[in-house]
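*Asks:* no sequence for this one, just the structure:
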C-alpha cells in the first residue's frame, strides 16, 4: 500500500490552494460567469459597446479566488466565440474533410479549449486579496499582453485591448499606451488621492481624443464589392472558368460605374493556375491602359509536396503588388503538420501603394487580431483594406464581431476602413 507523506511540499501547496478556493462561496463563481457572459453580449455583435470591456478587469481584480477569476474570463470567451462549433461543422463538412457530426464535435472541443487557453493567464495572474496596487497593475498588463500577442495571441480574438479604440480614437501608439494604463488603473483595489487624480487625467485625455476625432473619409473612386458567390468549387477547370467569368463581369461593371480602384474579397479567385493568367490577360491589359487598379484575393502555390500556399491580396492593373496573410485561420487553412496548408506571411511586410495611397491590408482572420496590425500604431497608413470570405459564417454573430474588430483597429489608427466580403 502506497503512503503519501503529509509533509511533501507539493502536497502542502495543493492542499493550501484547495482550502483557499473552498473558502470562496460557490455563488461567486456563478456571478462571475454571468458577468463575463453579459459583457460579451453587450460588447460584441449586435451591440459593440466597447467601453463595457472595462468591467472585466475591474471585476476580475476584485473577485475572491482564482476559480472565480477564471470563471469570468472563460464565460466571456465562451459567449463571444459561441459560433465556433457551427463554423467548424459548415467549413469541414462542406469541404468533405469531416462528417457533419465529427466536424461539430471538433468545433465544440475547439470552442471549449480556446476559452480555457485564453482564460488561464487571467487565472494564474489573479492578484490575491492582500496584493498591492502595483501588483494589480502589472498583472493586468501582463495578462492582457499574453492573450493579445503570439503564441496565445494566434487565437487572440475578443481582446480587452479593443476598449482602447473607444477611449482614445486616432491616437495610435499613445492611445494604446494610455488605454493599457486605464485598464491597469481600474483594477486597483484601493484608490488614493493620487490614483483618483490619475483617473481624472486619463478621463480628460479620453475626452480630448474624442473632441479631436473626426470620421476619416474614404478615398474617392475606391469601391469595394461584396459578393454572394458562396463556397468556391475548384475541383474542375469548368468551375474555375465559370468563377473567372463571374468575377470579370463584376469587375467590368464596377469600373464602368466610375471606380478607379476595385477591391474584391479574400480568396475569391481561388488557387491561381497558369490558365487563369490567360483568362485574365485582356482585362488586366485594359485596366493598365485605363489607369485602373484591381485588388483581388487568391491563393498562390509555393510548394507541391507537401502542398503549401499563401493566402494573398494581389494588386494588378495600373499597379502591381502583393500582401500575404500573416495569420491564416488556424486548423482550417493554417495546418503546419498537414499535407495541405497555408503558410504565414512575414509580419514585416510593408504597406502597399495603391493610387498614391499607402494601404494597410487585413486578410480575413487577421480582422479578429491585433498583433498583425502593429505597424498602424507607429506609422499611420492612408487607408485600411479588409478582405474577407465568410461563406460559412455570414449569418452568424462572428461575422459582425469580425467587422467590429477591424473597425476598432482602424478607429485607433485614425484611418478609413474599406471591407470587401463574400458570403
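*Replies:* Yes, it's here. Fair warning: this is a prediction, and the values are worked out from it, not measured in the lab.
*Asks:* all contacts plus neighbour counts: C-alpha atoms, from now on.
*Replies:* Fine.
*Asks:* Pull out the buried residues from stretch 338-351.
*Replies:* Within stretch 338-351, the residues scored as buried using 16 or more other C-alpha atoms under 10 Å are 340, 341, 342, 343, 344, 345, 351.
*Asks:* and the comparison structure, right after this:
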C-alpha cells in the first residue's frame, strides 16, 4: 500500500512538472508535455488517472487564479474556484476515457481524449493541449506534422514509448539547433502597447488621437496591427475619426474593438484606412465566464459576448488571406486548425493582457501562436497590450 502511494505521488509530481515546465511560455519547452500521455497510461486505477490529469492541467494553467484576481480586483479565492472549475472538463474527459486495459485500447482512448478536448463543447476549455508541441518538433510539416505528433502521443501510452520518446527527442534537438525567430510578414507590423487596464476603457477622442499618432509613426504602406480592445466601443464616430486621422497616409490598421447591439456584443477586429473602416473579424471563442455567458439566454437575459464558433476562420486584407486569433483563442486548438484548413497567408494574433500581470499567460499565448504558425510555415504578426 505504501509503495503504491509513493508510486502515485511520483506520477502526479512528474505530471505537474510536465505541465508547469512545458507551459512556461518558452516554445522550445513545449515538447515536454508529451510526457503526460505516458504518465496517464501508467496509472493503475481511475483515481490515479484523475489525479495525474488534474496535476498536469492545474500546473499548466497556474496563472489563472492570479489573473482572475487581477481582472476582478478581488482576492485570490474566486480565482482558485475558477481554476478548479476550468480544470473540470480536462480532468473529466481523461478520467472517463482512461482504462486499465493495455494494448491497442490505450492509444485509441488517449487520442479520443485529444480529439474531444480539441473541439467544442469540451474544446472550449481545451487549454494546454499536448498536440500544440507539433509546431516545435515538426516545423513546416503542416498537417503531416500534426498527424505524426498525434501518432507519437498515442505511442507514448504503449510499451513502445521509449522509441517514441527517443524519436521526439531527436526532432526536439534538431528543432533547437535550427531554431530561428518567427517569420515576419513583409510590410506588416504588430505594435505592443503598455496602457494597462485603460486600453479600451478610456476611449475618448484624446486617447484615439494618441493611438493614431502611434500608427502614423509607421512607414507608409504598412499594415499596422494593434491589440484587442484598442478602440473601445466600435461606433460610426470612432470610424470617422480614424478615417480622418489616416487621411493622406497609405497605412492600413487592424485593431480590436467591441461592437454592441441590443442582444449583446461581439469582440471584433476592425480594418481602418483613409478609404474606409469596417468590421473584419468576429471572435469565435470569447473567454467563458467573463465574456461569453450563454446561461444568460437561458433565463431570458441579454448581454455578454457572442461566440461565433466556426465563423470567419480567415479574412481578406488587401490581397492577403489572414487567420485572425484574439486572446483566448490562442490557448485553444480548433480555431487555428480551422483557419489553417483554409490555407491563410499569415496568422495575426492579438490580445489585451493587462490582467495577466505576475503570470506567464501572455508568454504562453505567444509561444502557442508561434508554435502553430511554425507548424504550417506561416508568417506571424503579434500585438499585445500589457
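*Replies:* Nice, I can see it. Computed from a predicted model, the values in this text were never measured in an experiment.
*Asks:* Include distance to residue 199 of structure 1 when you put the buried residues of stretch 338-351 of structure 1 into TSV, please.
*Replies:* Output for the buried residues of stretch 338-351 of structure 1, formatted as TSV (distance: C-alpha to C-alpha, whole Å):
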residue	distance to residue 199 of structure 1
340	51
341	48
342	45
343	44
344	41
345	40
351	36
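*Asks:* now, among the residues you listed, which is nearest to residue 385 of structure 1?
*Replies:* Looking at the buried residues of stretch 338-351 of structure 1 and their distance to residue 385 of structure 1, the nearest is residue 351, at 10.9 Å (C-alpha to C-alpha).
*Asks:* which residues in the stretch 101-250 of structure 2 form strands?
*Replies:* Under the criterion DSSP state E, counting those that start in this stretch, strands of the stretch 101-250 of structure 2 are mapped to 188-190, 223-225.
*Asks:* quick one: the first one aligns where in structure 1?
*Replies:* Equivalent residues of strand 188-190 of structure 2 are located at 222-224 in structure 1, counting by TM-score structural alignment.
*Asks:* what does the matching stretch rub up against?
*Replies:* Residues outside stretch 222-224 of structure 1 that contact it (C-alpha atoms under 8 Å, 6 or more residues apart in numbering) are 254, 259, 260, 261, 262, 263, 264, 418, 419, 420.
*Asks:* what's the burial count for the equivalent of residue 289 of structure 2 over in structure 1?
*Replies:* Alignment note (TM-score structural alignment): residue 289 of structure 2 maps to residue 331 of structure 1. For residue 331 of structure 1, the number of neighbouring residues by other C-alpha atoms under 10 Å comes to 13.
*Asks:* check contacts around residue 70 of structure 2.
*Replies:* Applying C-alpha under 8 Å, 6+ apart to residue 70 of structure 2 gives the contacts 355, 356, 357.
*Asks:* Including secondary structure, distance to residue 120 of structure 2 and neighbour count, could the residues you listed go into TSV?
*Replies:* Shown next, in TSV, are the contacts of residue 70 of structure 2 (DSSP: H, G, I helix; E, B strand; the rest coil; distance: C-alpha to C-alpha, whole Å; neighbours: other C-alpha atoms under 10 Å):
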residue	secondary structure	distance to residue 120 of structure 2	neighbour count
355	helix	26	21
356	helix	25	21
357	coil	29	16
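*Asks:* Go through the residues you listed and flag the ones preserved in structure 1.
*Replies:* Checked against structure 1 using both residues aligned by TM-score structural alignment, their matches' C-alpha atoms under 8 Å, the contacts of residue 70 of structure 2 keep these contacts: residue 355.
*Asks:* Just name the closest of the contacts of residue 70 of structure 2 to residue 32 of structure 2, please.
*Replies:* The shortest approach to residue 32 of structure 2 among the contacts of residue 70 of structure 2 belongs to residue 356, at 23.6 Å (C-alpha to C-alpha).
*Asks:* Aligned to the closest one, what sits in structure 1?
*Replies:* Under TM-score structural alignment, residue 356 of structure 2 pairs with residue 393 in structure 1.
*Asks:* what's near enough to touch its match?
*Replies:* If a contact means C-alpha under 8 Å, 6+ apart, then residue 393 of structure 1 has 87, 399, 423 as its contacts.
*Asks:* May I ask which helix or strand encompasses the first one?
*Replies:* Assessed by DSSP states H and E, residue 87 of structure 1 sits inside helix 84-94.
*Asks:* Just give the closest residue to residue 247 of structure 1, not the sequence neighbours.
*Replies:* residue 269 (7.9 Å; C-alpha to C-alpha, 6 or more residues apart in numbering).
*Asks:* which residue lines up with the one you found in structure 2?
*Replies:* In structure 2, the residue matched to residue 269 of structure 1 (TM-score structural alignment) is residue 231.
*Asks:* Let me see the contact set for its match.
*Replies:* By C-alpha under 8 Å, 6+ apart, the contact list for residue 231 of structure 2 reads 199, 200, 203, 208, 238, 255, 256, 257, 258.
*Asks:* Identify the residues contacting the third one.
*Replies:* Residue 203 of structure 2 sits next to 231, 232, 233 when contact means C-alpha under 8 Å, 6+ apart.
*Asks:* any idea how far it is from residue 195 of structure 2?
*Replies:* 12 Å (C-alpha to C-alpha, to the nearest Å).
*Asks:* any common contacting residues for these two?
*Replies:* Here residue 203 of structure 2 and residue 195 share no contacting residue, scored by C-alpha under 8 Å, 6+ apart.
*Asks:* my guess is residue 306 of structure 2 contacts residue 286, does it?
*Replies:* Yes: if you go by C-alpha atoms under 8 Å, residue 306 of structure 2 and residue 286 touch, sitting 7.4 Å apart.
*Asks:* shared neighbours of those two, anything?
*Replies:* Listed contacts common to residue 306 of structure 2 and residue 286 are 267, 292; contacts here mean C-alpha under 8 Å, 6+ apart.
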